[in-house]
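# sequence? don't have it. structure:
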């Protein structure tokens, strides 16, 4: 795999963001319908009373401050995210809160346990090592943040399209990127096409991975592996992946109590 590089800012970023961070009326209707179905699945329906309590408290009492993550109920829902400014998001991440939500206002989430990687425990599968040595892809950092965020929210073949990464949240992460607090990694194939990537937020020596995508086999794994190696080199303490997934479990992320 070729060495990573950091590309300069792309021109016309504002216009490109406006085009990429977009949701059609059909997409909105589909997301709402699928989001309601998702919430009614038996293993999640028990979260609805807590969601109603949080919503009512916010509606009638209101609060200009962030919720206490220790008060989060089922599903980790701690409060309603009314503001997504750079300052608010940085304060939230410092308190282990992060924004999320398919339908309605965004919520502040903070689960009791987090799936994290201590970099000295990073595991690279043999098959992935072999693929990386073939040098078929090039990895960059912060070369196409907008393209990565948009791709993380795109449709996946053979799956229902339900994403929490809505245009408002995309723009909020782009603001964090502009302020130097959000970063991306990109994986490019030999044709120069974006084949995989991911992004997240850097706060106080911790990187919070938000989302990844792959358009070709194992591309996000390759980029994520190299990115984690560099995070360690840059002095980060750990990578917080929030919830376990097959990809991060394979890399030796493990559950620890919320600090």
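All right, it came through fine. The structure presented is a predicted model; accordingly, all values stated were derived computationally and were not measured.

# switch to C-alpha atoms for all contacts and neighbour counts from now on
Will do.

# Apart from its neighbours in sequence, what residue is nearest residue 198?
With Cα to Cα, 6 or more residues apart in numbering as the criterion, residue 198 has its nearest non-adjacent residue at 3.9 Å, and that residue is residue 212.

# ok, that neighbour - how many residues close by?
Each residue near residue 212 was counted by other Cα atoms under 10 Å, and the total is 24.

# hang on, it in a strand?
Yes - checked against DSSP: H, G, I helix; E, B strand; the rest coil, residue 212 lies within a strand.

# Now for it: which residues touch it?
152, 196-199, 220 (Cα atoms under 8 Å, 6 or more residues apart in numbering).

# Now, of those, which are buried?
Among the contacts of residue 212, those classed as buried by 16 or more other Cα atoms under 10 Å are 152, 196-199, 220.

# coming back round to it: which single one of the contacts of residue 212 is nearest to residue 34?
The nearest member of the contacts of residue 212 to residue 34, counting by Cα to Cα, is residue 152 at 17.8 Å.

# Confirm for me that that closest one is in contact with residue 211.
Yes - judged on Cα atoms under 8 Å, residue 152 makes contact with residue 211 at a distance of 6.2 Å.

# between the two, what contacts are shared?
Contact criterion Cα under 8 Å, 6+ apart; residues shared by residue 152 and residue 211: residue 198.

# try this one side by side with the last:
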């Protein structure tokens, strides 16, 4: 296993462990985080663990032509129950993603250090959010890293049914209009699979990332 020093460097992904761990340690500086995302790598670790850097052998992605919007979701969207905004309440979105209770999960991987790091990336224009509002209240949303041709989704939350789906669908449609290549969902998630996301091989993801 490769242990990072202060040098801004990640080893070749062919050296990743079978489950996809590329390296351990380092820091969450903007420079290292952006190097990671541009290399197909993301951090994912618990509060009491060292920083773990991942690039799984299969990557969950949404290709925009494969977006699935069910009849029931179309009805919800047509009813205009929600208002969607982009990049207007980043700190509130990441705080909700951190604090929301998730079934089967005792805690969150969004540590205080992670929160500070991504808020800094937001200040620098790299991290962006989608907000979903109902009656003036923030009820759902997501955030991630914008690479200009790929959006790397990090986390989402929902306080009322379907709010996170609304955020995901709105983002996917916006990215498609702006000629992005895909929406990176990182690891398998049945919620996102229902919306059309699927796994592709890491090599195929990297080819799109670097092209």
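Great, that's in hand. Please read all numbers here as calculations on a predicted model, not as lab measurements.

# In the second structure, what sits opposite the residue nearest to residue 198 of the first structure in the alignment?
Taking TM-score structural alignment, residue 212 of the first structure has residue 156 as its aligned residue in the second structure.

# Check the gap between that match and residue 167 of the second structure for me.
8 Å (Cα to Cα, to the nearest Å).

# Which residues are in contact with each of these two?
Common neighbours of residue 156 of the second structure and residue 167 (Cα under 8 Å, 6+ apart) are 140-142.

# what separates the match of residue 212 of the first structure from residue 29 of the second structure, distance-wise?
Taken as Cα to Cα, the span from residue 156 of the second structure to residue 29 of the second structure is 22 Å.

# likewise residue 158 of the second structure?
Taking Cα to Cα, one finds residue 158 of the second structure at 29 Å from residue 29 of the second structure.

# any idea where the helices of the second structure begin and end?
Here the second structure has its helices, by DSSP state H, at 30-38, 71-78, 90-99, 112-123, 163-177, 190-193, 202-210.

# Which residues belonging to the longest one are considered buried?
Burial within helix 163-177 of the second structure, assessed by neighbour count using 16+ other Cα under 10 Å, is assigned to 163-172, 175-176.

# And it against the first structure, how far off on average?
Aligned to the first structure and superposed, helix 163-177 of the second structure gives a mean residue distance of 0.7 Å (mean Cα distance after the TM-score superposition for the first structure).

# between that helix and helix 71-78, how many degrees?
Angle, helix 163-177 of the second structure to helix 71-78, by axes from the mean of the first three to the mean of the last three Cα atoms, to 10 degrees: 80 degrees.

# what comes into contact with helix 163-177 of the second structure?
Here helix 163-177 of the second structure makes contact (Cα under 8 Å, 6+ apart) with 64, 67, 69, 77, 82, 84, 130-132, 139-142, 151, 156-158, 182-183, 195.

# Which stretch of the second structure is the helix or strand containing residue 26 of the first structure matched to in the alignment?
Element membership of residue 26 of the first structure [criterion: DSSP states H and E] is helix 25-39. When the second structure is aligned by TM-score structural alignment, helix 25-39 of the first structure has no counterpart there.

# Who are the packing partners of that helix?
Applying 3 or more Cα pairs under 8 Å, 6 or more residues apart in numbering; DSSP states H and E, one finds that helix 25-39 of the first structure contacts no other helix or strand.

# Identify each buried residue in that helix, please.
For helix 25-39 of the first structure, by 16+ other Cα under 10 Å, it's 31-32, 34-35, 39.

# So which of those residues is the closest to residue 165 of the first structure?
Once Cα to Cα is applied, the member of those that ends up nearest residue 165 of the first structure is residue 31, at 10.7 Å.

# Quick one: residues contacting the closest residue in space to that closest one that isn't next to it in sequence.
Counting by Cα to Cα, 6+ apart, residue 31 of the first structure lies nearest to residue 162, which is 5.5 Å off, once chain neighbours are set aside. Counting by Cα under 8 Å, 6+ apart, residue 162 of the first structure touches 30-31, 34-35, 102.
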